[in-house]
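> Generate coordinates for the sequence data below:
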Amino acid sequence: MSDNTEGFLSDQLSRSTPIFGLRLWIVLGISVGTAFVLVLFLIALWLMISKPNKSTCSTSKDNKSTSQISSTYPMHEIRIDKSKEPKNHKEVKSHIASNPLLELELVGKVENGALLKEDSSLVGVRKVQVEVSHLGWGHWYTLKELEEATKGFDDDRVIGEGGYGIVYLGHLKNNTKVAIKNLLNNRGQAEREFKVEVEAIGRVRHKNLVRLLGYCVEGDHRMLVYEYMDNGNLEQWLHGEVGPYSPVTWEARMNIIIGTAKGLTYLHEGLEPKVVHRDVKSSNILLDKQWTSKVSDFGLAKLLGSERSYVTTRVMGTFGYVAPEYASTGMLNEQSDVYSFGILIMEIISGRNPVDFTRPPGEVNLVDWLKTMVSNRNAEGVLDPKLRDKPSARSLKRSLLVAIKCVDPDPQKRPKMGQVIHMLEIDDFPFREGRQAEGNNSKHANDGMK
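Here you go, the predicted structure:
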């Protein structure tokens, strides 16, 4: 009987099936194997779903490190003291402003100091997203920090004022002195100046450019924080009350000229896109204790790509320093800065303002007066009367010739800033090149210095 049964089962298992003509025992084997794999998959899925806390904890550090690398909304875990929970947006912003990692119940996402949304469902441990720097550089200062640094933006802390902002002396908690530029509440222009200044100079590091340390963006407030310069600006020393003799010697003045030239050369030739400052003037040249000059205030700067020789824009700048072709056509390039730099050299040498309506008619315009003096072979007559020590004839002629070349009416004949540095630093420049006439004005000036 058993032999008959076994034979029967063997026949049944060996018979063909409609599934691709496979034998029955093969189909049964495939079915069992598939069922086994499916069971294993379901078990694995159940294990993953049943342990979310472990998964979250294991990935939180990875998420944190990733966010720090990408500089995008770093996450911080903050332990809660429920009794100290902020009651409104203002309190939340205040807590974050004083310390983003304070052990308080901080709720929501903060972007540039402004609360965007709340999530009251979080308890125990809250995760707060703080955008430390969407610009990717520098330090993000809170409004509270800068208010404390300036004693509430006290008038006694004002160290400079301009068309677009007020500059305050600030003392940070680590006793570092800083200059804080508070842009005026002119939303359109203030916002544009803020962005231009940050884009133009935020990442730049050069000995002769004022370093931008960081910024503050809260609500309508836009502030820029710079390194503090102990000796103020050049305009104060040239035109302020300094007594019968200026403490800025001829040697110091030449160092200021060359340092400024090096800063502008870096902007024009060392960056891509190049930066055209557009407002080179004595009040924007800051000085340290050693009279090292640093170009500042890039609020009017323009970025100019290498593929463009000029850009047409609305005429901006300071009366007396603006290049004539820029004033008449709005066509701007680095030669516009070269012209302004030539005016600056004349101002440093003579101690006169670029335009002074209090002087006799022939002396109102600094460029015309200086060219006339030089062509009349009276180069020493242009010297600042407050200079105690007189320069050598060679040094004076060299600096005057460079200034005259920089203000050539034809922008194509003006030297580049890199060439200006070379001309200022070589001793034989006036005698080797001074005889090469470049237009009538340059020829007269050169003849006057022979």
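> contacts, neighbours, all on C-alpha from now
OK.
> Just the helices from the stretch 151-300 of the chain, written as ranges.
All helices of the stretch 151-300 of the chain, identified by DSSP state H, counting those that start in this stretch, fall at 187-201, 234-239, 250-269.
> Report the buried residues of the shortest one.
Translated: helix 234-239. 234, 235, 237, 238 (16 or more other CA atoms under 10 Å).
> Run through the residues that contact the nearest residue to residue 356 once chain neighbours are set aside.
Setting aside the residues directly before and after it, residue 356 is nearest to residue 364 in space (CA to CA, 6 or more residues apart in numbering), at 4.9 Å. Counting by CA atoms under 8 Å, 6 or more residues apart in numbering, residue 364 touches 355, 356, 357, 358.
> Give me the subset of these that lies in strands.
Among the contacts of residue 364, no member falls in strands (DSSP state E).
> Dump those to TSV, plus distance to residue 216.
Output for those, formatted as TSV (distance: CA to CA, whole Å):
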residue	distance to residue 216
355	37
356	38
357	40
358	42
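> out of the residues you listed, which are buried?
Among the contacts of residue 364, not one is classed as buried by 16+ other CA under 10 Å.
> Please give the structure of this sequence too, so both can be compared:
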Amino acid sequence: MDCFSVNYFLRINCGGKEVKVDDKGTTYEADDEPGGPSKFVQRTRVLKDFNIENEAGGVNKAIFRNFTAAVTANTVEIRLYWAGKGTTGIPDRGVYGPLISAISVDADFPVPSENGNSMSTGAIVGIIIAVLFTILLILGILWWKGCLGSKDTIGQDLKGLDLHTGSFSLRQIKAATNNFDPANKIGEGGFGPVYKGLLSDGTTIAVKQLSSKSKQGNREFVNEIGMISALQHPHLVKLHGCCIEGNQLLLVYEYMENNSLARALFGPKEYQLKLDWPTRHKICIGIARGLAYLHEESRLKIVHRDIKATNVLLDKNFNPKISDFGLAKLDEEDNTHISTRIAGTFGYMAPEYAMRGYLTDKADVYSFGVVLLEIVVGRSNSSIRPKEIPSIFLANSFKAKGKLMELVDPRLESNFNKKEVIATINVALHCTNAEAAERPSMSAVVRILEGREHVQGFVPDSSVSLDEMRTKEIMSQDQVTKSNDDQS
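Below you'll find the model as predicted:
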């Protein structure tokens, strides 16, 4: 039998409950109360006092009659009943039974369509094939966009890396963070939320959870593990390990008690920390040492691409550590640049990189110069209000007027080393030179900040006016916005 066909049955009822007919011709079942509502649905009587022997002209002769019936609820019934005769003992013994001994029906009768809307087997098969094709097409598109198999891809990518980091199970991470309890959330970045956790051995950790399902987020996850697992330095955040399990992508770092430099300097007032000048100066030197290691001392020469106050973390002793290597790039050849997709944060990006995608380690130097100014001024360069002038422009303007001390964060009052502050501002201006070739190396910056080398007073290129620099910043913002739109 075809598995797609609909089954039809013909049933002939020659028995069952006794059916009575009253004097008005109404039929009802014997157990119904006379005069009450009948359970028996009335049928159409097609023959009465039918004598098959007379109609057939003898016995053992077939007779054919056609009757048209309206079929409802997929059921047709044929009932044969007798209004009087039917026993063999009343009133006298004899034969009073039915004259019909059998009814034969051709089992291969044609089945009418239901309401004219029934589909053929071929049509049903065609629909099923079309549905399966559509499902396969959708799965193919999802796979092509990276929505399927991303975790397996990440696993394959990690197998090819020489990782110097550990692996954690999801059960360990959930136990450490109390199943990602919101009370343990300590931050939120572009990568995703960050939770404080406590391992079974008593080690306090920070767990970064990938929230984006995009292919870009997956690439950053792999990139971060590959980069930071190969780096060890006192001013780079330490990666304990990762977890790739189920739908979770997790990075496990050392816990930094004082959170980020951004929150300490210009976060909500309840989170701001009182950072005196010696502490700020120590933070400046620490960041510079970390970048000098990435650019010049590490076996892998790396451009971070996203140096900003948010990505500088502070431990319990306010030692700074650079974090978030999701956008980092290898600088594989000296004295050359990398042409790459623009990614980063507005307010920290070097002009040549923001506008042309021209990337060298000098892009990090520029970003570091912005962070230096933020530390001195105590104000973010990327979240300024529309009428406020960015710190870079203020510094250049105030230097030209000989009023550099007016830049200093009022919270420091007069409790700072004037010579160190002036040197720090001059280094920041030198690092944010519009010409990349004029920016110093990070090792030179370390020597200057430590007082081992003198910094020449930096004067901006006279060919680059303040208005032109602001125009470049606006163009940079537009370029970054367009790049981000292209990624989404």
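> Just tell me which of the helices of the stretch 151-300 of the first structure ends up closest to residue 113 of the first structure.
helix 187-201 (16.4 Å; CA to CA).
> Report the angle between that closest one and helix 250-269.
Put simply, helix 187-201 of the first structure runs at 100 degrees to helix 250-269, going by axes from the mean of the first three to the mean of the last three CA atoms, to 10 degrees.
> helices or strands up against helix 187-201 of the first structure?
With contacts taken as 3 or more CA pairs under 8 Å, 6 or more residues apart in numbering; DSSP states H and E, helix 187-201 of the first structure sits against strand 221-227, strand 302-304.
> how about residue 193 of the first structure, what does it touch?
Shown in contact with residue 193 of the first structure (CA under 8 Å, 6+ apart): 299, 300.
> Can you tell me what it aligns to in the second structure?
Correspondence of residue 193 of the first structure to the second structure, assessed by TM-score structural alignment: residue 220.
> Quick one: residues in contact with stretch 268-281 of the first structure.
200, 264, 267, 298, 300-306, 316-318, 321-322, 333-334, 336-337, 340-341, 344, 417-418.
> Checking my notes, residue 130 of the first structure in a strand, right?
Yes. Looking at residue 130 of the first structure with DSSP: H, G, I helix; E, B strand; the rest coil, it is inside a strand.
> is it true that it touches residue 68?
No. Counting by CA atoms under 8 Å, residue 130 of the first structure stays clear of residue 68, with 11.4 Å between them.
> Neighbour count: those two, which is higher?
Taking other CA atoms under 10 Å, residue 130 of the first structure and residue 68 do not tie; residue 130 has more neighbours (22 against 13).
> residues near whatever residue of the first structure lines up with residue 236 of the second structure, how many?
Under the alignment (TM-score structural alignment), residue 236 of the second structure maps onto residue 209 of the first structure. Residues contacting residue 209 of the first structure under the criterion other CA under 10 Å number 23.
> For the contacts of residue 364 of the first structure, which pairs are in contact in the second structure too?
Listed in the original numbering, these still in contact in the second structure are residue 357 (both residues aligned by TM-score structural alignment, their matches' CA atoms under 8 Å).
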